[in-house]
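K.L.:
Build me a model:
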Amino acid sequence: MFIDKVKIFVKGGDGGNGMVAYRREKYVPNGGPAGGDGGKGSDVIFEVDEGLRTLMDFRYQRHFKGERGEHGRSKSQHGKAAASKIVKVPPGTVVRDLDSGELIADLTDQGQRAIIAKGGRGGRGNTRFATPANPAPDIAENGEPGVEREVELELKVLADIGLVGYPSVGKSTLLSVVSAARPKIGAYHFTTLVPNLGVVQVDDGRSFVMADLPGLIEGAHEGVGLGHQFLRHIERTKVLVHVIDMAGSEGRDPVQDWEQINEEIKRYRHDLEHRPQIVAANKMDLPDAEDHLALFKAHVGPDIPVFPISAATHQGVKELLYAVADRLDQAEKEGIVTIVSEQAVLPEHKTYKSEEEKPFTIRKENEEYIVEGRRIEKLILMTNFNYHDSILRFANTIKQLGVEDALRQRGAKEGDTIRIGDLEFELTDSIDFS
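P.N.:
Here you go, the predicted model:
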């Protein structure tokens, strides 16, 4: 089964927890802190595997979670970082964040990798918090949570040559004649529902990958039928071979077919109208084909190469393949770049000039004041509330962030319940956690 669009959930591994520990050698009285740091959680990495041609595996497994880093140990031993979780994807996979629509990665080459969800850093052990004022701190951090996100995977077939045209014009038959591919062929519209790929060998030793793309219909650029699903596969091809039923065997007008398909391609993505095209005038073995061919050549002019063929009898197929190989060589020399996404290049660094995200927000719900914010919620997750020193450090941090002042400005009074994440406490001069 060919699957070219899926939605999945990925989560980087959480970092390991830091440890509170002290030296306990026999002849070392009052040993200092010796708690190790936790190890980093595993990243979730997508890697291109040329052996894959579909996203079907993601239909059955939609959750990918990295392993947690190892916890810190005594004697200042740091926990081991978790190995990265590698997820194989086919070449031509585009990865987007489902919430923001942000382009995360465009994976095209064998072995190419992209980190989709980073693992959290390990929490620091109490050796990291020793100071002259507090040489034996009971403070250790929990591991940082790994990044979690829902992403959409979209597969855009990678092929040098794309066969385009209306349904039942002979695209699948042509592909089966020139390659070892065996697409389903039937005497009815939309026999081809998914792209089929075949490797074409030219007699002079050249080769290229050809894709039989499902037939387009009027309104495809607006998503009519399966328009968008079909058209996105055209984006990757370097040369388009427009297959036309020159005999008009179903009462169609070859000229009108040519104009309509090109209009659909142009309106889907205007850049595509400049993609090199060759016309395969198919079904030349049928009546009226010669008359239609003369009218068609007069309409398109000398700039568009037209090759009369019959995929059924193999007439003119060899000449067509030589011309396709020559045009592909020319396109590669000219440096024709296929469209990979709305962004031609993935930026390595991003610069944001908008206002900085607020560290927290406060809202009142019934009798509770709820403090929310990514930074402060992360602080809670990484604070180990089993140790008094850790609690004091947390209280001091949120005070420095201005949470207490903001609460009082919102009308919070002594004894009011404050909730941050799953933690509740009463507002007092000395914060009382419960």
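K.L.:
CA only for contacts and neighbour counts going forward, please
P.N.:
Will do.
K.L.:
so is the residue nearest to residue 273 when sequence neighbours are not counted in a helix, a strand, or just coil?
P.N.:
Distances taken as C-alpha to C-alpha, 6 or more residues apart in numbering put residue 266 closest to residue 273, at 5.2 Å, once the chain neighbours are dropped. What DSSP: H, G, I helix; E, B strand; the rest coil gives for residue 266 is helix.
K.L.:
wait, doesn't residue 266 sit right on residue 272?
P.N.:
Yes - counting by C-alpha atoms under 8 Å, residue 272 is a contact partner of residue 266 at 6.0 Å.
K.L.:
any idea how far residue 152 is from residue 271?
P.N.:
For residue 271, the distance to residue 152 (C-alpha to C-alpha, to the nearest Å) stands at 24 Å.
K.L.:
how many neighbours does residue 191 have?
P.N.:
Using other C-alpha atoms under 10 Å, residue 191 is surrounded by 16 other residues.
K.L.:
Strands along the stretch 201-350 of the chain, start to end?
P.N.:
For the stretch 201-350 of the chain, the strands defined by DSSP state E, counting those that start in this stretch occupy 207-212, 239-245, 277-282, 306-308.
K.L.:
which residues does residue 287 contact?
P.N.:
Counting by C-alpha atoms under 8 Å, 6 or more residues apart in numbering, residue 287 makes contact with residue 247.
K.L.:
Can you tell me how far it is from residue 257?
P.N.:
In this view, residue 287 and residue 257 are 18 Å apart by C-alpha to C-alpha.
K.L.:
For the closest residue to residue 197 other than its chain neighbours, grab the count of nearby residues.
P.N.:
Once flanking residues are discounted, residue 197 sits nearest to residue 211: 4.5 Å by C-alpha to C-alpha, 6+ apart. Residues near residue 211, counting by other C-alpha under 10 Å, number 27.
K.L.:
so residue 211 touches residue 156, yeah?
P.N.:
No - using C-alpha under 8 Å, residue 211 makes no contact with residue 156, being 11.3 Å away.
K.L.:
of residue 266 and residue 272, who's got more company?
P.N.:
residue 272 (19 against 15).
K.L.:
for comparison, sequence B:
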Amino acid sequence: MYGQNGGKSRSAGADGKDTVIEVPLGTVVKDENQHCICEVSKDEEEIIIVEGGKGGKGNWHFRSSVNQTPKYAQEGLEGETKKIILELKLLADVGLVGFPNSGKSTLLSVMTSAKPKIATYEFTTLKPNLGFVKYHDFRSFVMADIPGIIEGASKGRGLGHHFLRHIERNSVLLFLVPCDASDIVKQYYILLRELEQHNLELLHKQRLLAITKSDLIDNELESEMRKEIEQKIPQMTVTFISSFTKKRITTLKENLWRGINKSTKNLLRSKVPSLEDH
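P.N.:
Presented below is the predicted three-dimensional model:
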């Protein structure tokens, strides 16, 4: 916006009118070259992205000992022009990470009042869904269903870049792998590798693993699978769950609550092992 011209009778021009764009928390502002300008992380935070036009100075500013009533004033100045990109990254306590059809949307619908679309084909979820998980003593936390990641998502396969950015703002990452996967441990490490290649800082987040659809296996097989998983993924909290029968859903809530409130000094910072080892 242009600033108004300065005038006579000591009148300075008004600055250009503000243009205010209201955005949700978690919005990242980038320039047209994808360089980050700022992030909106506080409620009612005001950030100036583009300077508006300055008002011109009135004739009184230019008076001197030999010219007490100047006949000229300064014109208003033109404001900046800038192309910007607004990108939303969800703010959630828990982000669900898993391949398509791993049970993320079903789990979200069971643990919260959210009603995500659920089907048996890939990429049913094309945008993140949020839900509030009620915990003991009127406490709650926010869970985000991140659309299914595929191998190569960090390089842009599928809708990888659109999905992965939402994981950056989650405090805890809950990996979901179905019990009937051909190799549970390998699938976990493939998912972890995609996060690493997208943003190395994601490896510093608290991680938990849920084995879904565990109503399909008996207790003996579950015990054997647990031993193998805990040997190959050390220091990992593993919960066998079933959204269909609500098996251990309460236990999962308790594990997530502890993960959210866990001290940062206990975050997992281990190097991602080579997939050849699994």
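K.L.:
what do we get in structure 2 for the residue nearest to residue 273 of structure 1?
P.N.:
Using TM-score structural alignment, the equivalent of residue 266 of structure 1 in structure 2 is residue 196.
K.L.:
contacting residues for the spatially most central residue of structure 1?
P.N.:
The centre of structure 1 sits closest to residue 95, judged by C-alpha atoms, centre = their mean, with a distance of 0.7 Å. Listed by C-alpha under 8 Å, 6+ apart, the contact partners of residue 95 of structure 1 are 103, 104, 105, 106, 151, 152, 153, 154.
K.L.:
mind checking how far the helix or strand harbouring it is from the chain centre?
P.N.:
In the assignment (DSSP states H and E), residue 95 of structure 1 maps to strand 93-97. Chain-centre distance of strand 93-97 of structure 1: 2 Å, with C-alpha atoms, centre = their mean, to the nearest Å.
K.L.:
average offset between it and structure 2?
P.N.:
Mean deviation of strand 93-97 of structure 1 from its aligned counterpart in structure 2 after superposition (mean C-alpha distance after the TM-score superposition for structure 1): 0.9 Å.
K.L.:
The helix or strand that that strand is followed by relative to strand 93-97, how many degrees between them?
P.N.:
Moving toward the C-terminus from strand 93-97 of structure 1, the next helix or strand (DSSP H and E) is strand 103-107. Strand 103-107 of structure 1 runs at 170 degrees relative to strand 93-97, counting by axes from the mean of the first three to the mean of the last three C-alpha atoms, to 10 degrees.
K.L.:
which ones are touching the counterpart of residue 103 of structure 1 in structure 2?
P.N.:
Matched by TM-score structural alignment, residue 103 of structure 1 corresponds to residue 36 in structure 2. Residues in contact with residue 36 of structure 2 (C-alpha under 8 Å, 6+ apart) are 28, 29, 30.
K.L.:
would you turn these into JSON lines with distance to residue 127 of structure 2?
P.N.:
Compiled in JSON lines, these are given as follows (distance: C-alpha to C-alpha, whole Å):
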{"residue": "28", "distance to residue 127 of structure 2": "17"}
{"residue": "29", "distance to residue 127 of structure 2": "20"}
{"residue": "30", "distance to residue 127 of structure 2": "21"}
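K.L.:
ok, so of those, who is nearest residue 245 of structure 2?
P.N.:
Comparing the contacts of residue 36 of structure 2 against residue 245 of structure 2 with C-alpha to C-alpha places residue 28 closest, at 39.7 Å.
K.L.:
Quick check: the closest one touching residue 34?
P.N.:
No - Residue 28 of structure 2 is beyond contact range of residue 34, at 10.4 Å (criterion: C-alpha under 8 Å).
K.L.:
More neighbours: which of the two?
P.N.:
Ranked by neighbour count (other C-alpha under 10 Å), residue 28 of structure 2 and residue 34 place residue 28 first, with 18 against 10.
K.L.:
Skip the chain neighbours and tell me the closest residue to the more buried one.
P.N.:
Nearest non-adjacent residue to residue 28 of structure 2, counting by C-alpha to C-alpha, 6+ apart: residue 39, 4.4 Å away.
K.L.:
does the one you found really touch residue 24, like I thought?
P.N.:
No - shown here, residue 39 of structure 2 and residue 24 do not form a contact pair, counting by C-alpha under 8 Å, at 10.6 Å.
K.L.:
where along structure 1 do the helices fall?
P.N.:
57-60, 171-178, 227-231, 254-268, 289-300, 317-334, 374-381, 388-400, 403-409 (DSSP state H).
K.L.:
Of all the ones you listed, which one comes closest to residue 432 of structure 1?
P.N.:
From the helices of structure 1, taking C-alpha to C-alpha, the stretch that ends up closest is helix 388-400, at 9.5 Å.
K.L.:
Structure 2: matching residues for the closest one?
P.N.:
Residues of structure 2 offer no counterpart to helix 388-400 of structure 1, counting by TM-score structural alignment.
K.L.:
helices or strands up against that helix?
P.N.:
Judged by 3 or more C-alpha pairs under 8 Å, 6 or more residues apart in numbering; DSSP states H and E, helix 388-400 of structure 1 is in contact with helix 374-381.
K.L.:
so the helix it packs on versus helix 388-400, what angle?
P.N.:
Using the same axes, to 10 degrees: helix 374-381 of structure 1 against helix 388-400 is 170 degrees.
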